[in-house]
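**Q** need a structure here:
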Amino acid sequence: MLKFIDLFAGIGGFRIAFENLGCKCVFSSEWNKFSQQTYEANFNHRPFGDITLIPTSEIPDHDILTAGFPCQPFSIAGVTKHNALGIRHGFEHPTQGTLFFEIVKIIREKRPKAFILENVKNLQSHDKGKTFEVIKNVLYSDLNYHIHYQVIDARSLVPQNRKRIFIVGFDQSIQFSFPQLPDVKLRIKDILESEVDSKYTLSDHLWNYLQKYAIKHKEKGNGFGYGLVDLDGIARTLSARYYKDGAEILIPQVGKNPRRLTPSECARLMGFPETFIIPVSDNQAYRQFGNAVVPPVVEAIGKEMLKSLAHPVPERDILAESSLKTLVINQLELAFVF
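**A** Model prediction:
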């Protein structure tokens, strides 16, 4: 049985996915006390708090590292390209002082067989691409992991547009491909509860405000405004700010103002199981699901990772093949000349 650790664990989306694949969680870390509460209610285990406070040596050995790490600006001012490739450490390390650096420290010391990291799709363009370039260089050139990355939209497995970047790494050069996700054709109406408390219906004051706000921004030529969903379609991305007014995903109601999703509906929208326990307030639940990963997407990627680990066929060395092809062409040209 492969062992994994769950860093920046949130409410356990990665854990659900990898336990469904038969793996065993041997360590988890999450600093938010409300997320810890939800995690403990579902897994009978309270995650360790601030990951920066635990010595790496005390983290159990593991085969796979999982993390939905926060995106922080990496200070690379004054760091040469040579340094950014990960040769320098300590205070000169390009990721020093960021939470990503905590992942780097653990990978460097524990050398798991593989890792999977998740972040917002804009990670690639953050700071004009510099942030992602540092991440790739550190993982590949410094830590010597073979990395694969792809932006994946969860819309084929859950009824919302949700694009996230996933970075998968292996400690050896083996074949790996991100999965082609099947379209299960879920629609918003498929995840709605039949009876919903009236407290989720927007007040006249809030509904009028959102409509005026949308008109004002439409006149300015931008798209800011509420999202009244088509029940036969899919929703916008559920965000951590949903607790404020629910504006991005509003459910139409006949003869009433639209309503927010309930926390249970948010769980379904994110692909969490029906048995998932929500022990916190609505506002905290909205934050937690808005920040979560989609377990079915992670499970699909994890399944491909496990296949690669079980049958480690060496990855084709495209660079070497290209160099050999160039050499052959040059030799043929020389032969033709003479």
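
**Q** From here on, just use CA atoms for contacts and neighbour counts.
**A** Fine.

**Q** Would you mind measuring from the residue nearest in space to the middle of the chain to residue 203?
**A** By CA atoms, centre = their mean, the chain has its centre lying nearest to residue 118, at 2.9 Å. Counting by CA to CA, to the nearest Å, the separation of residue 118 from residue 203 is 36 Å.

**Q** quick revisit: may I have the secondary structure class of the residue nearest to the centre of the chain?
**A** At residue 118 the chain is in strand, as set by DSSP: H, G, I helix; E, B strand; the rest coil.

**Q** and for comparison, fold this next one:
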Amino acid sequence: MRQVHIRVDDELYNELNSYSEKNELSMQDCVREAVAYYMSDVKKKKNTGKEKKFTFIDLFAGIGGMRIAFDRAGGQCVYSSEWNKYSQQTYFANFGEQPEGDITKVNAEDIPDHDILVAGFPCQPFSIAGVSKKNSMGRATGFEDKTQGTLFFDVCRILKEKRPKAFMLENVKNLCSHDKGRTFQVIRESLDELGYEIFYKVLDGQNYVPQHRERILIVGFDRERYGDKIDFEFNLTPRVPKPVMRDILDEEVADKYTLSDKLWTYLQNYAAKHRAAGNGFGYGIAPLDGVSRTLSARYYKDGSEVLIAQEGKNPRRLTPRECARLQGFPDTFKIPVSDTQAYKQFGNSVVVPLMGEVAKLIVDEIDRLDKEGAEWKQVI
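**A** Sure thing, here's the model as predicted:
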């Protein structure tokens, strides 16, 4: 990070000070955010008019894994939202655009029109009590009743207001069983009520990166626009040859990534304790010619789920760059934050090439549906 000293007049200073207090930001973060938004606007104006196959928005954007996937499929991102300030820094460093902050405070009508909505929304429990009461009284409940107070509600209200041609939502595999299946039931009912035909499947990233990482993808197409002609399948083409761990490792790694004697002893004792109790918990040494366990946001704590064996030394954790590769990010992707923040960010991100394959399938289906619709109008 570099420092820039600026002078502002009293009126502008008061405006900045008021904004920083209202949003609980330091003056430094407030000014940085203002400059980032300004530069984002400059870039967007430069990109205006450039030919793209489709437009999309990037909600709960994280560090932009989904954006890379849909960019590669020929899209133009017209809006992004991410509340975490460190993720915003990484996003800006790589895309030159500052994501808008808290999506719950954004009016849906202010979001630009778009063809595809993309969101990796957090999984939250829904309140079933109020819905059950209304059902017992014979009163219908809509998505606003069922999803209010969750971040999924914000996805729904944007879908309702902007009616994109399609959407893709990403979440953890356990979404299907979360809260005894009620969460996923509410999600399906809400999307159906909004007039979208949905398709979903749990997909594993290990066909594209050397990591066992299962995530559920929910894809939807607008029934009001396309009627009953929608026919979507997750027909993916795995990479050949299948990637393995040694493909993503650096030849030379700093000593700071090697586990200390104290931490390595702790992890071994912890694993032995759980083995004795009949549990499978413990550290994981990644096979060089195989795939690793799932990288998580807690990786910064001890790196235990994905360790690399070293001859004559304690195992080591992955470097942030290796974590980026494990998720399929290109080596040109900039990492402007600390190791701790980088581990959190990549652990929370997506397998980029897997998302890219699904993005292409969505775009192909939209193209097919739009073409059939145009041909049908010509017949009429």
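
**Q** what's the TM between chain one and chain two?
**A** TM-score for the superposed chains, counting by TM-score structural alignment, normalised by the length of structure 1: 0.89, backed by 312 aligned residues with a CA RMSD of 1.9 Å.

**Q** Show me what the residue nearest to the centre of structure 1 aligns to in structure 2.
**A** Residue 118 of structure 1 maps onto residue 170 in structure 2 when the alignment is built from TM-score structural alignment.

**Q** Ok, residue 96 of structure 1 next?
**A** Match for residue 96 of structure 1 (TM-score structural alignment): residue 148.

**Q** burial count for its match?
**A** 14 (other CA atoms under 10 Å).

**Q** How about residue 98 of structure 1?
**A** So residue 98 of structure 1, with other CA under 10 Å, has 16 neighbours.

**Q** Now it: closest residue in space, sequence neighbours ignored.
**A** Closest residue to residue 98 of structure 1 apart from its sequence neighbours, by CA to CA, 6 or more residues apart in numbering: residue 72 at 6.4 Å.

**Q** Aligned to that neighbour, what sits in structure 2?
**A** Per TM-score structural alignment, residue 72 of structure 1 is aligned with residue 124.

**Q** How about the secondary structure of its match?
**A** What three-state DSSP gives for residue 124 of structure 2 is coil.

**Q** And the strands in the stretch 101-250 of structure 1, which stretches?
**A** 114-120, 146-153, 163-170 (DSSP state E, counting those that start in this stretch).

**Q** Let's have those strands in a markdown table, adding distance to residue 324 of structure 1.
**A** Below are those laid out as a markdown table (distance: least, CA to CA, whole Å):
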| stretch | distance to residue 324 of structure 1 |
| --- | --- |
| strand 114-120 | 30 |
| strand 146-153 | 22 |
| strand 163-170 | 26 |
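
**Q** among those strands, which is nearest residue 187 of structure 1?
**A** strand 146-153 (15.0 Å; CA to CA).

**Q** how about the closest one, aligned to which bit of structure 2?
**A** Strand 146-153 of structure 1 lines up with residues 197-204 of structure 2 when matched by TM-score structural alignment.

**Q** sorry, back to before: how close does the match of residue 96 of structure 1 get to residue 101 of structure 2?
**A** 19 Å.

**Q** With residue 123 of structure 2 instead?
**A** Applying CA to CA, the value for residue 123 of structure 2 to residue 101 of structure 2 is 19 Å.

**Q** now do residue 72 of structure 2
**A** Distance of residue 72 of structure 2 to residue 101 of structure 2, given as CA to CA: 25 Å.

**Q** same deal with residue 281 of structure 2?
**A** Taken as CA to CA, the span from residue 281 of structure 2 to residue 101 of structure 2 is 37 Å.

**Q** mind listing what the aligned residue in structure 2 for residue 105 of structure 1 touches?
**A** For residue 105 of structure 1, the aligned position in structure 2 is occupied by residue 157, per TM-score structural alignment. Counting by CA atoms under 8 Å, 6 or more residues apart in numbering, residue 157 of structure 2 touches residue 108.

**Q** Any figure for the gap between residue 157 of structure 2 and residue 131 of structure 2?
**A** Here residue 157 of structure 2 is placed at a distance of 18 Å from residue 131 of structure 2 (CA to CA).
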